[in-house]
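Student: have a look at this prediction, sequence included:
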Amino acid sequence: MALSPAAERRLDEAEVRMLLVQGAPHLARRTLQLVDEGWDNATWRLGDDLAVRIPRRGLAAPLIEHEQQALPIIGPMLDAVGVRTPIPVVDGRATSEFPWPWSIVPWIPGTHALERPRARNAAWAPELANALRALHRTAPADAPHNPVRGIPLAQRDERLRELLALVPNALRLSIDSAWSAGLAAPVSTERVWIHGDLHPGNIVIAGDRLSALIDFGDVTAGDPSYDLAIAWMAFDAKGRAAFRHATAGRYDDATWVRARAWAASVAAILLVQSDDRDGYRALGRSTAAELLARDVTAPRAP
């Protein structure tokens, strides 16, 4: 199975501090600690209340720029419903030593939802629903473009079929049936802001409350069903019921059918391209299992 891509540039503490000296000298003397290194970015904690996000490969550099462009716009929308976002406090620029943009963002404490059992997540399902209702507003024409998120499902069918051939047999049917139903659903005409990478690892919980949504590198405009796939990725049947109840009147049944299909697509990606070290392959398995439930997408009685 594929692991995280190799870093094209990996900065040590002295090199990160040099970026700060050049781009944010008033913060350059703070303590620095590497706390995470994902597929796209390394995150260094800066003092007690800030963090530095630094691309580790060229493909991730535009994602930092997308956050710098979009979060000052959409962050206040989410803040209005009590959900924090990492709105950059410094837009770091490329230097002669480092060729890509980088950011200083607030450090948001809490627990990632990925680290919690699904049964505990129903408590904050309505809060996430309210956050997405606040986010899913018509986006401007110059919103960041993402060629694979929030687009018509048919445009990803070939890739899904390639992944499906590599999915374990026991999980293939649930993914295939959910995807096929989504393909048959009406195509969305909405073009709203979407997070674009809304999975439990990008949801921060404090106690049993939704604290923040993070990692907006894939933020874009498109079909809101892409974000609503979280119903199968984070919740069990009880949580999904609470989540959908809190969105009543905002999304039609076809949107939920497409959302279930997007959850199937993400499950396939996680099953094929993740390892077991970070919990994402396990998330792929549990998501595929949740697709068998019809509680959220069952049609309403006429």
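Tutor: The structure has been received and is ready for your questions. Numbers count the residues shown, from 1 in each chain.
Student: CA only for contacts and neighbour counts going forward, please
Tutor: Will do.
Student: any idea which element Arg258 lies in?
Tutor: Assigning secondary structure by DSSP states H and E places Arg258 in helix 253-273.
Student: let's bring in a second one:
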Amino acid sequence: MTMHDDQVDVTTEIVAALVREQFPQWSGKAIRLVSSTGTVHAIFRIGNDLSARFPLRLADAAEVLTVLKREARASAELARVSRFPAPEPVALGKPGAGYPMPWSVQTWLPGTVASDADPSGSDAFAEDLAAFIASLRDADTRGRRFSSENRGGVLADHDAWMAQCFEESEGLLDVPRLRRMWSRFRELPRTGADVMSHGDLIPGNVLVAGDRLSGVLDTGGFGPADPALDLVGAWHLLRSGPRDVFRRTLACDDLEWERGKAWAFEQAMGLVWYYIESNPPMSGMGRRTLDRILESME
């Protein structure tokens, strides 16, 4: 089952043909689909050192190219400031071989994603995650401010999306209780200036070795945002004990902590219903995050 109505099919054969046509220097390398719960890209390994990312949702090729170039710049910038390994951009591919959009190539990072090697009970992982976020916050925004329609700006700007999520979640979740929570979350004031943020710290975007953070993926969204945005990782990735360690390490005050909870709530509400049939692990992650938030408020 596809995840999106406008999803584009990408196969190993298509990727191999694109590599042969556009990057013949890699044509002898094995092409392998990477199993992933990701919802934005299909990911293929090229040999042992590279990965190719193919946008899944059909869009105008010129617009996709603009996005991929912006993401490459953001990924390169994050890799320079991160205390932990992150993929670095290598090349941009063109449409071809039946695939209608540009695509990207970056370095491959070894490791196991947190959705497969659950680090949620590790204090050491919580400290690592906080250290990663702190290294991003220390990066210079160079005068840039949040300018996206995504998460990271004004909570109340997401009211229409949340209304749809509540409607779609009838029969799946305790919607009256969740509506009351959002009515409180959306009014939390913003006090801190934008800081540089990863923007999507979910289990599928972090790598684990043992019980430690070993790398961070999906870094193309690196940019200025609400300082509370990356605190979503506390709810997506950690149980209560390590979550407390994470908070102490970052020295979050009550307001920032609640806003981080609000951003995690907004993200999780969209995951549960949208992916319930097409991507059950992603839907389950959203439900687990909501459960953690609800437990914290009892």
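Tutor: Right, received. Where do you want to start? Note that this is a predicted model, so its numbers are computed, not measured.
Student: re the thing from before, can you give me the buried ones in the helix holding Arg258 of structure 1?
Tutor: 254-273 (16 or more other C-alpha atoms under 10 Å).
Student: which other helices and strands contact it?
Tutor: Applying 3 or more C-alpha pairs under 8 Å, 6 or more residues apart in numbering; DSSP states H and E, we find helix 253-273 of structure 1 packed against helix 157-164, helix 169-184, helix 225-228, helix 230-234, helix 280-290.
Student: what about the strands in structure 2?
Tutor: Taking DSSP state E as the criterion, structure 2 carries its strands at 31-33, 41-46, 50-55, 89-93, 103-107, 112-113, 195-197, 206-209, 212-216, 223-225.
Student: of these, which is nearest Arg292 of structure 2?
Tutor: Checking the strands of structure 2 against Arg292 of structure 2 by C-alpha to C-alpha gives strand 206-209 as the closest, at 19.2 Å.
Student: what's next to stretch 4-15 of structure 1, contact-wise?
Tutor: Surrounding stretch 4-15 of structure 1, the residues in contact under the criterion C-alpha atoms under 8 Å, 6 or more residues apart in numbering are 32-33, 38-39, 55-58, 274.
Student: let's see it at 7 Å
Tutor: For stretch 4-15 of structure 1, the external contacting residues (C-alpha atoms under 7 Å, 6 or more residues apart in numbering) are 39, 56-57.
Student: turn these into JSON lines, including neighbour count and distance to Asp48 of structure 1.
Tutor: Written out in JSON lines, the entries for the contacts of stretch 4-15 of structure 1 read as follows (neighbours: other C-alpha atoms under 10 Å; distance: C-alpha to C-alpha, whole Å):
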{"residue": "Trp39", "neighbour count": "14", "distance to Asp48 of structure 1": "24"}
{"residue": "Arg56", "neighbour count": "23", "distance to Asp48 of structure 1": "23"}
{"residue": "Arg57", "neighbour count": "18", "distance to Asp48 of structure 1": "27"}
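Student: tabulate those residues (TSV), appending distance to Thr85 of structure 1.
Tutor: Compiled in TSV, these are given as follows (distance: C-alpha to C-alpha, whole Å):
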residue	distance to Thr85 of structure 1
Trp39	20
Arg56	22
Arg57	23
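Student: ok, so of the residues you listed, who is nearest Thr247 of structure 1?
Tutor: Trp39 (31.9 Å).
Student: check contacts around the alignment partner in structure 2 of that closest one.
Tutor: Aligning on TM-score structural alignment places Trp39 of structure 1 opposite Thr39 in structure 2. Thr39 of structure 2 makes contact with no residue, according to C-alpha under 7 Å, 6+ apart.
Student: repeat that for Trp161 of structure 2.
Tutor: Counting by C-alpha under 7 Å, 6+ apart, Trp161 of structure 2 makes contact with nothing.
Student: now do the contacts for the residue lying closest to Leu59 of structure 1 once chain neighbours are set aside.
Tutor: Nearest residue to Leu59 of structure 1, sequence neighbours excluded (C-alpha to C-alpha, 6 or more residues apart in numbering): Asp40, at 7.7 Å. Contact analysis of Asp40 of structure 1 by C-alpha under 7 Å, 6+ apart lists 55-57, 60.
Student: same deal with Trp107 of structure 1?
Tutor: Applying C-alpha under 7 Å, 6+ apart, we find Trp107 of structure 1 in contact with 49-51.
Student: give the contact list for the residue nearest to it when sequence neighbours are not counted.
Tutor: The spatial neighbour of Trp107 of structure 1 that comes closest, neighbours along the chain excluded (C-alpha to C-alpha, 6+ apart), is Leu50 at 4.4 Å. When contacts are counted by C-alpha under 7 Å, 6+ apart, Leu50 of structure 1 is found next to 104-107.
Student: by neighbour count, which of those wins?
Tutor: For these, the largest number of neighbours (other C-alpha atoms under 10 Å) sits with Ile104, at 25 neighbours.
Student: and Ala16 of structure 2, how far is that from Trp26 of structure 2?
Tutor: Applying C-alpha to C-alpha, to the nearest Å, the value for Ala16 of structure 2 to Trp26 of structure 2 is 10 Å.
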